[in-house]
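Engineer: no sequence on hand, only this structure:
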């Protein structure tokens, strides 16, 4: 069944609502027709059903079911703000894995990256998260925050658990609970020795994500997958 995106908070059973901008093109590509059943998502917890309505060239949907999924346990990736296109891939995959927030980190080795993610790119990345909602069926889109200096992140020590990707660390825990978890991933070239020490001192436990050097986007998704799997094990006792 086709999934379509609505404005957050607009869905109510029996209500006819418009679709999010850009969805009309998607429906044309999918050769959707008036009356087709669809799944509904808004990236803010909606898991609903509806029926498409085509009036002239304008698409809308009549909502037939509108359930709300609880927000998942907090899982934040704080990732060195490298190349913005590769960062978009991180956001997409993070949404599929249930990451609640992504923070682009500014550090010593991100300043010289000409194509790095900047504040003006955050809106486009948030749209990537919504597209991942549509593809994967999850009810919640990852929130993409504005770039944050590493010093500001460590100044607000982690709420709950904190990990930092570090080749000298232990493997990630096999089981974790539902307490919030923040994972720090350095940029291309890694965190400097001083930065890594600052993160350690702020309470982030070093974890090793593999035997080889990883690109920042690979490390971010490896960490998200490890955390998600560990939580699943914890939820199954």
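Structural biologist: In hand now; what should we look at? Worth saying up front: this structure is predicted, and the values here are computed from it rather than measured.
Engineer: from here on, just use CA atoms for contacts and neighbour counts.
Structural biologist: Will do.
Engineer: which helix runs longest in the protein?
Structural biologist: Longest helix in the chain by number of residues (criterion: DSSP state H): helix 216-235.
Engineer: list the helices and strands it packs on?
Structural biologist: For helix 216-235, the packing partners by 3 or more Cα pairs under 8 Å, 6 or more residues apart in numbering; DSSP states H and E come out as strand 75-80, helix 84-97, strand 181-185.
Engineer: residue 32 is nearest to which of the ones you listed?
Structural biologist: Residue 32 sits nearest to helix 84-97 of all the helices and strands packed on helix 216-235, at 24.6 Å, using Cα to Cα.
Engineer: and the contacts of the closest one?
Structural biologist: 81, 102, 115-118, 121, 125-126, 128-129, 131-133, 136, 138, 140-142, 144, 217, 220-221, 224-225, 228 (Cα atoms under 8 Å, 6 or more residues apart in numbering).
Engineer: want to throw the helices and strands packed on helix 216-235 into TSV with distance to residue 196 and mean neighbour count?
Structural biologist: Below are those laid out as TSV (distance: least, Cα to Cα, whole Å; neighbours: other Cα atoms under 10 Å):
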stretch	distance to residue 196	mean neighbour count
strand 75-80	13	26
helix 84-97	21	22
strand 181-185	10	26
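Engineer: residue 110: which of those is closest?
Structural biologist: strand 75-80 (6.7 Å).
Engineer: show me what contacts residue 140?
Structural biologist: Neighbouring residues of residue 140 by Cα under 8 Å, 6+ apart: 42, 43, 44, 45, 46, 71, 95, 98, 100, 133.
Engineer: repeat the analysis, applying 6 Å as the threshold.
Structural biologist: 43, 44, 45 (Cα atoms under 6 Å, 6 or more residues apart in numbering).
Engineer: the last one and residue 141 touch, don't they?
Structural biologist: No - taking contact to mean Cα atoms under 6 Å, the distance of 8.4 Å between residue 45 and residue 141 leaves them out of contact.
Engineer: comparison target, given below:
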């Protein structure tokens, strides 16, 4: 019978004896949740491993654990690489969290012609923390890789060259609807490009189309950047076989 347990993150290189939690995760366990010795918890490593552990000993800076069970999960069959044009959105952290919940495989932040500001790695640690929190909440054993591409569309096409299906969400596309595409095509791996709130430049669209990307429409309504980004993840989750 499934039992909901508090979930904590332990990087894969620390999955060995003696088992323990330290730092922020230990503080959260002892000071926030006030878990005591004898209680069971769940660990994830973000690379496909989960485990059930019993809290043994709690010291000032460390929580000692007893390993009860470790499971290794296969990689998901359907993988979505979400390529988001850089945008000065205050909802960026929220978007990253929701993308993890919906099973995104990789997130690429790339520099578009109409991006607001420049891509920067400075906040990567904070965003990584947000994604870890989301993975813990939904017990997702796979944590997506966060990639920064400081160059434009050409660099993104190079990144995508070996990916089976290449999709471009474009506000000026009128014929090809994303729903119909996901219903009729079921590639196991796909990259989905989302432009900035200022829209894609025509030369960027040409670069993507010339590299084999299929332009798709989300419909007649104008959507916010973060709403458009989540749509293909929802559809992938609903239509995957």
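Structural biologist: All right, it came through fine. As the structure is a computational prediction, the values presented were derived from the model and not from experiment.
Engineer: ok, residue 45 and residue 141 of the first structure, which is more surrounded?
Structural biologist: Neighbours per residue (other Cα atoms under 10 Å) separate residue 45 of the first structure from residue 141, with residue 141 holding more: 30 against 20.
Engineer: what about the counterpart of residue 60 of the first structure in the second structure, which SS state?
Structural biologist: Using TM-score structural alignment as the criterion, residue 60 of the first structure maps onto residue 64 of the second structure. When the structure is reduced to helix, strand and coil (DSSP: H, G, I helix; E, B strand; the rest coil), residue 64 of the second structure reads as strand.
Engineer: neighbours of the closest residue in space to residue 64 of the second structure that isn't next to it in sequence, just the number please.
Structural biologist: Leaving out its chain neighbours, the residue that sits closest to residue 64 of the second structure by Cα to Cα, 6 or more residues apart in numbering is residue 20, at 4.4 Å. Residue 20 of the second structure has 21 neighbours, counted by other Cα under 10 Å.
Engineer: which position in the first structure aligns with residue 20 of the second structure?
Structural biologist: Using TM-score structural alignment, residue 20 of the second structure lines up with residue 18 in the first structure.
Engineer: what sits up against stretch 100-113 of the first structure?
Structural biologist: Outside stretch 100-113 of the first structure, the residues that touch it by Cα under 6 Å, 6+ apart are 74-81, 142-145, 147-150.
Engineer: against residue 155 of the first structure, how distant is the aligned partner of residue 196 of the second structure in the first structure?
Structural biologist: Counting by TM-score structural alignment, residue 196 of the second structure lines up with residue 187 in the first structure. Residue 187 of the first structure sits 19 Å away from residue 155 of the first structure, going by Cα to Cα, to the nearest Å.
Engineer: ranges for the strands of the first structure?
Structural biologist: With DSSP state E, the ranges of strands along the first structure come out as 2-5, 16-18, 37-41, 46-55, 58-68, 75-80, 101-106, 143-144, 148-149, 161-170, 181-185, 205-207.
Engineer: can you pull up the most central residue in the first structure?
Structural biologist: Geometric centre of the first structure, nearest residue: residue 142, 3.1 Å, by Cα atoms, centre = their mean.
Engineer: list the residues that contact it.
Structural biologist: Applying Cα under 6 Å, 6+ apart to residue 142 of the first structure gives the contacts 95, 99, 100, 101, 129.
Engineer: ok, those in the second structure, which still hold?
Structural biologist: Contacts conserved in the second structure for the contacts of residue 142 of the first structure, using both residues aligned by TM-score structural alignment, their matches' Cα atoms under 6 Å: 100, 101.
Engineer: distance from the centroid: which residue in the first structure tops it?
Structural biologist: Quick read of the first structure (Cα atoms, centre = their mean): farthest out is residue 56, 35.7 Å.
Engineer: related to what we said a few turns ago, now the match of residue 196 of the second structure. Nearest residue, chain neighbours left out?
Structural biologist: Among residues not flanking residue 187 of the first structure along the chain, residue 80 sits closest, at 4.0 Å (Cα to Cα, 6+ apart).
Engineer: how near is the alignment partner in the second structure of that neighbour to residue 113 of the second structure?
Structural biologist: The alignment partner of residue 80 of the first structure in the second structure, by TM-score structural alignment, is residue 85. Per Cα to Cα, residue 85 of the second structure is found 9 Å from residue 113 of the second structure.
Engineer: just residue 64 of the second structure next, same as before
Structural biologist: On the measure of Cα to Cα, residue 64 of the second structure and residue 113 of the second structure end up 50 Å apart.
Engineer: counterpart of residue 227 of the first structure in the second structure?
Structural biologist: By TM-score structural alignment, residue 227 of the first structure lines up with residue 236.
Engineer: now for residue 138 of the first structure: what does it line up with in the second structure?
Structural biologist: Using TM-score structural alignment, the partner of residue 138 of the first structure in the second structure is residue 140.
Engineer: the residue nearest to residue 64 of the second structure contacts residue 63, correct?
Structural biologist: Yes - counting by Cα under 6 Å, residue 63 is a contact partner of residue 20 of the second structure at 5.4 Å.
Engineer: compute the first-to-last residue distance for stretch 172-180 of the first structure.
Structural biologist: Start and end residues of stretch 172-180 of the first structure are separated by 15 Å (Cα to Cα).
Engineer: and residue 46 of the first structure, how far from residue 18 of the first structure?
Structural biologist: Distance, residue 46 of the first structure to residue 18 of the first structure, by Cα to Cα: 15 Å.
Engineer: swap that for residue 91 of the first structure, please
Structural biologist: 26 Å.
Engineer: then residue 152 of the first structure?
Structural biologist: Taking Cα to Cα, one finds residue 152 of the first structure at 40 Å from residue 18 of the first structure.
Engineer: then residue 84 of the first structure?
Structural biologist: Note on residue 84 of the first structure: its distance to residue 18 of the first structure, by Cα to Cα, is 31 Å.
Engineer: for residue 219 of the first structure, same thing?
Structural biologist: As judged by Cα to Cα, residue 219 of the first structure and residue 18 of the first structure stand 38 Å apart.
Engineer: what does residue 215 of the first structure give?
Structural biologist: Remark: distance between residue 215 of the first structure and residue 18 of the first structure (Cα to Cα) = 40 Å.
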